[in-house]
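Asks: Return a 3D structure for these sequence lines:
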Amino acid sequence: MIQLFGVALFVAIVALTMYITYWASRRVRGTSEFYAAGRSLTGWQNGLAIAGDYLSAASFLGIAGLVALNGYDGFMYAVGWLMGYVVVLYLVAEPLRNSGKYTLADVLSYRLQPVPTRLAAALVTLTISTFYMVAQMVGAGGIIQLLVGIPYEWAVVIIGVLMIVYVVFGGMIATSWVQIVKAVLLMAGTILIVLLVGARFGFNPSNLFAAVAQAHGVEFLQPGKLYQNPIDLVSLGIALILGTAGLPHILIRFYTVPTAQEARKSVVWAMAIIGVFYLLITFVGFGAMVLVGPDRIRAADKGGNMAAPLLAEVLGGGPGTIGGELFMSAIAAISFATIVAVVAGLVLAASGAFAHDIYTNVIKRGAVDERKQFVVARVTALVVGAVAIAIGILAKGQNVAYLVALAFAVAASANLPAILFSLYWKRFNTAGAVSGMIVGAATAVTLVMIGPSVMGKDALFPLANPGIVSVPAGFLTAFLVTLLTPAEADKATKFDELAVRAHTGLGAEQ
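Replies: Have a look, this model is predicted:
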């Protein structure tokens, strides 16, 4: 019965998103619409889209499972993701919107040598997008298989085909509205679960926490259950808080609004939505701990990813009831929409990195007309989507959860130093930007590969999260190489132009 309900809700969501793509495809006439939705979104619309892009399956299913199995420490993971937007709001959003056009590399190449800068930025973008995408695809295949009964391979193919259709035909317009719809569905589903959990405990959080302490011990309400090494926790926090400001699929969203003021409004809306969501998901996790129980959650999925759907089943009436199966199916459908929306954003970022940065501005040195770049962008999105499907199928059964944290670490170690120094340091040069991005990314990837997430007990690096080493390495490399290499005198005036443009909006595309 649950599979019947699940299939029906899946079909409804697919039909809705296909209609959005059809509507958007009639408005995509060139690269501006494809990459940046024609700068047509308002602040609140883009804020919802950012939330839809940011709140992945790791947030909805993963955080609920972490809280359900580990208590307080699971909530600490969510805090890092939310606080990242403080950095975005105060340091990145407005100057990025005013300084760039379609991709992160547009900002860096404005005042630095374009070819090496664009190439390095594009390669980092593709690296981050790949790590993030593989984690989403593998998680999606496993979760959809558990919830609906679709074989893993077909689940990956269905999600991959849908994201290709969204991006190739609807571009950023379709992707944005799919993310907006997903954000609304996700918030509605989460709020409903929390209200039903609240009703079980008299709408008093103290009663819920007392039940947790009574059933499972007070240690679940205290730190130390999951993160026993405080240095590793600090390292994770550094990557999550600073990494958000360097994620390509989030940063390109600021090009979809007409002004810097709307970009700021986007971040405020996104912070409000994401903050409320992470507060609510904590109660979902603790509710699952009490009403479902850690043993049953682990039996369904060792990582705890089934905590929220199993809680929905209990709240709807329990296993075997129509209400329980229908509510669980609804949460499964929302999980599906969550994954597809996030992956579509990643495909769009990867497509822009290759088509706009590498092909148009590195290989062709800008000598590509609008129509040709538009065609290349669509073909690139198709290829990226096909590669994501293949990798997702090949990685079946692999534990790739660490790849999301690795994507944040690479973003914080490689992209953020280049962005901040480019915007705020006049002496900064191309050698510093390129070397900082390469060293930051390489350090983060290498430390994870030789760390406990990959090598287990034989790890050569003791921390699962490399941020505490890789982020300073990226900043320090960019800083020292800049000081040790000649200043680019011909680029000095460009910094002054960038500063005026970044902080006033003068010269930015309207």
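Asks: C-alpha from now on. contacts and neighbour counts both.
Replies: Noted.
Asks: burial count for residue 287?
Replies: 30 (other Cα atoms under 10 Å).
Asks: how about it, secondary structure?
Replies: Following DSSP: H, G, I helix; E, B strand; the rest coil, residue 287 is assigned to helix.
Asks: what's near enough to touch the nearest residue to it once chain neighbours are set aside?
Replies: Nearest non-adjacent residue to residue 287, counting by Cα to Cα, 6 or more residues apart in numbering: residue 197, 6.2 Å away. By Cα atoms under 8 Å, 6 or more residues apart in numbering, residue 197 lies in contact with 203, 283-284, 287, 315.
Asks: Would you mind measuring from residue 197 to residue 275?
Replies: 19 Å (Cα to Cα, to the nearest Å).
Asks: Can you say which of the contacts of residue 197 are buried?
Replies: Taking 16 or more other Cα atoms under 10 Å as the criterion, what is buried in the contacts of residue 197 is 283-284, 287, 315.
Asks: so how far is residue 298 from the residue nearest to residue 287?
Replies: 20 Å.
Asks: same thing with residue 360?
Replies: Going from residue 360 to residue 298 by Cα to Cα gives 49 Å.
Asks: Among the two, which residue is more densely surrounded?
Replies: Applying other Cα under 10 Å to residue 360 and residue 298 shows that residue 360 carries more neighbours, namely 21 against 17.
Asks: Who are the contact partners of the nearest residue in space to residue 311 that is not next to it in sequence?
Replies: For residue 311, ignoring the flanking residues on the chain, the nearest one in space by Cα to Cα, 6+ apart is residue 288 at 5.2 Å. Contact partners of residue 288, counting by Cα under 8 Å, 6+ apart, are 68, 294, 307-308, 310-311.
Asks: just to revisit the earlier point, of the buried ones among the contacts of residue 197, just say which sits nearest to residue 87.
Replies: Nearest to residue 87 out of the buried ones among the contacts of residue 197 is residue 283 (Cα to Cα; 26.5 Å).
Asks: How about the contacts made by that closest one?
Replies: For residue 283, the contact set (Cα under 8 Å, 6+ apart) comprises 194, 197.
Asks: One more: residue 265?
Replies: Contacts of residue 265 by Cα under 8 Å, 6+ apart are 43-44, 47.
Asks: Compare those residues and tell me which has the most neighbours.
Replies: residue 47 (29 neighbours).
Asks: Is that one in contact with residue 274, as I believe?
Replies: No. With contact defined as Cα atoms under 8 Å, residue 47 does not reach residue 274; the gap is 9.7 Å.
Asks: structure for this one too, so we can compare:
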Amino acid sequence: MAEINPFYLGTFIVYLAIVLAIGIWGYTKTSDVMDFWAFGQEMGPWLATWSFVANFVSAVSVIGFIGAVYGEGYTLMTHTIFGLMLGISALYFVVDRIRNLNLLTLPEIIASVTGYQVARPIAGTVLLGNAWLYLIMQLVGASLLVTTITGVPYRYMVWVIGIVFIAYTVLGGLVSVAWTDLLQGTLMVGAVLFSLAYMAFDLGGFTTINQQLASVDPSYVLPTGGGAYTVIGIVATIVAFFGTIFTEQNYIVRIAATKDVRAAKIHLAAAGFILTVFFSALVVLGGATTVALETNEMAIQTQDAAFPTLITDYVPSGIGVVIILAVMSAILSTTDTRLHSTGITTARDIYSYFRPDSSDEAQLKVSRVATIVFGITATAAAVNPPGTIIELYNFRAVLLTSAFLIPVYMGLYWGGLSGRAILASVVTGALLGVGTEFAGGLFGVPSTFVGVGSALLVLLIGHLLLSGNEPKGRSMAGD
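Replies: Reported below is the predicted structural model:
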């Protein structure tokens, strides 16, 4: 067992105590199920902006992306990050349509578009699979980092982190999540910019960093990784991550939680700007990490360990604490959001479908129980994770985009589409997208294209065959 580092361990314990205290305070401000789910739909633009930013940046964004730069260079900007930022930009132009629907979840939107309430548990099941995968990779990232810097064994640390974030999310719902996001988002952005400034000063400036990165591997500074990525592969990745912005339950919930359309649009515009700056800085920080580790011959076992190794073996302890706060803020702020969304999805989209007369109190109880169950099972899975952080991230991107991007947004903007065709498109896209991702593609075609293409094909053929046999008067009232 590695030697315990009391300085880093103490910092970590204080941090967990602060966010847990905010969770307890949030519990006192949560009086009903809408407070728990959507902040009573009273969230202003400033709080919504930082909640979106903190929720968006995760273990993938810090540990996973820096690890990806360590393994492949700046090409990450060409596909994954470009797709994400393009998605936020596009979401801005449809946010008023989404907010004016005054629906809380993505499955409710699908039910409204199709006229079939059974869309709620179908879509909800897909979203729960996505959220569970996200929880696992968040816990892996957090535990790997804290284990590396504190010396506490991974198998213990993953449970400590899991129990704390379950506790404060269950207590206050979105009230706790939003206010911890405000703290964590500002810490995260400030700390990453500070860390980049330190590394640039330490390594001789940005030009020197790029020159040394090119000396490690010339392909690292090329937009396509020196041919490591084909054009079709890059486009498929852009589409996959573009689609996740439109199909994440937690983004829809945050739009619904804002007090009006104006607040919804302001928070997306401001968050998009902040995140563009943040990710640009993060990728360069990944380059600096690569240069520091390679020039000092610091060996690592996996690319996910690159950033934690920089903290423990390269930067001074004072700088390390700042970086730790940034990474922990990124991880926990996204983890609590995904966990919170599992409670909403289970109670609002699945339980209330089968128990339409259930009380608000019953749905609040189901939300909290589901939060605990998904949190504990994800923590148990994270003890022996099924893949690297970036592998899990890619998998759930294919799942969401294949299932929802085409049927949901064509349904919103192309009136009269067959509801049954939309549902068939969701199921087909999810199954074929996930299936080909497991298989590594189909005849050289990326799994994203297989999933999205099959969803589009089923939607169009199904509409032609079924459009004359749809029930009249679609509504949220039921099947």
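Asks: quick one on the thing from earlier: from the contacts of residue 265 of the first structure, which land in helices?
Replies: Using DSSP state H, the members of the contacts of residue 265 of the first structure that fall in helices are 43-44, 47.
Asks: Can you tell me which of the residues you listed is nearest residue 5 of the first structure?
Replies: residue 47 (31.2 Å).
Asks: picking that back up, and the contacts of residue 197 of the first structure, which is closest to residue 451 of the first structure?
Replies: For the contacts of residue 197 of the first structure, the nearest to residue 451 of the first structure is residue 284 (31.5 Å; Cα to Cα).
Asks: how close does that closest one sit to residue 104 of the first structure?
Replies: Taking Cα to Cα, one finds residue 284 of the first structure at 36 Å from residue 104 of the first structure.
Asks: cool, and residue 472 of the first structure?
Replies: On the measure of Cα to Cα, residue 472 of the first structure and residue 104 of the first structure end up 21 Å apart.
Asks: likewise residue 416 of the first structure?
Replies: Residue 416 of the first structure is 11 Å from residue 104 of the first structure, by Cα to Cα.
Asks: Please identify which of these two sits among more neighbours.
Replies: residue 104 (29 against 25).
Asks: can you pull the buried residues of the host helix or strand of residue 206 of the first structure?
Replies: Residue 206 of the first structure is part of helix 205-216 when elements are defined by DSSP states H and E. By 16+ other Cα under 10 Å, the buried positions in helix 205-216 of the first structure come out as 208-209, 211-212, 216.
Asks: Likewise for stretch 43-58 of the first structure?
Replies: Under the neighbour-count criterion of 16+ other Cα under 10 Å, stretch 43-58 of the first structure has 43-58 buried.
Asks: what does stretch 142-162 of the first structure give?
Replies: Neighbour-count burial for stretch 142-162 of the first structure, counted by 16+ other Cα under 10 Å, picks out 142-148, 150, 152-153, 155-157, 159-160, 162.
Asks: Now the two most distant members of these.
Replies: 146 and 162 (19.8 Å).
Asks: Am I right that residue 102 of the first structure is in contact with residue 38?
Replies: No. In this structure, residue 102 of the first structure is not within contact of residue 38 by Cα under 8 Å, at 10.5 Å.
Asks: More neighbours: which of the two?
Replies: Remark: of residue 102 of the first structure and residue 38, residue 102 carries more neighbours, 24 against 21, as counted by other Cα under 10 Å.
Asks: which residues touch that one?
Replies: By Cα under 8 Å, 6+ apart, the neighbours of residue 102 of the first structure are 32, 35-36, 252, 255, 352, 356.
Asks: and if you look at residue 322 of the first structure?
Replies: residue 1.
Asks: now swap in residue 310 of the second structure and tell me
Replies: 289, 292-293 are the contacts of residue 310 of the second structure under Cα under 8 Å, 6+ apart.
Asks: and the residue nearest to residue 208 of the first structure when sequence neighbours are not counted, how many neighbours?
Replies: Sequence neighbours aside, residue 201 is the residue nearest to residue 208 of the first structure in space, at 6.0 Å (criterion: Cα to Cα, 6+ apart). For residue 201 of the first structure, the neighbour count with other Cα under 10 Å is 17.
Asks: contacting residues for residue 357 of the first structure?
Replies: Here residue 357 of the first structure is in contact with 103, 105, 118-119, 122 (Cα under 8 Å, 6+ apart).
Asks: As a check, name the ranges of all helices in the stretch 151-300 of the first structure.
Replies: Under the criterion DSSP state H, counting those that start in this stretch, helices of the stretch 151-300 of the first structure are mapped to 152-200, 205-216, 230-243, 248-251, 260-291, 294-300.
Asks: and the fifth one, which stretch of the second structure?
Replies: Think helix 260-291 of the first structure. Aligned using TM-score structural alignment, helix 260-291 of the first structure spans residues 261-292 in the second structure.
Asks: List the buried residues of the matching stretch.
Replies: Buried-residue list, stretch 261-292 of the second structure, by 16+ other Cα under 10 Å: 261, 263-268, 270-272, 275, 278-279, 281-292.
Asks: do stretch 118-129 of the first structure as well
Replies: 118-129.
Asks: Touching, residue 423 of the second structure and residue 113? I think so.
Replies: No. When contacts are counted by Cα under 8 Å, residue 423 of the second structure is not listed as touching residue 113 (10.1 Å).
Asks: now the equivalent of residue 120 of the first structure over in the second structure: how far from residue 146 of the second structure?
Replies: With TM-score structural alignment as the matching criterion, the partner of residue 120 of the first structure in the second structure is residue 122. Distance, residue 122 of the second structure to residue 146 of the second structure, by Cα to Cα: 37 Å.
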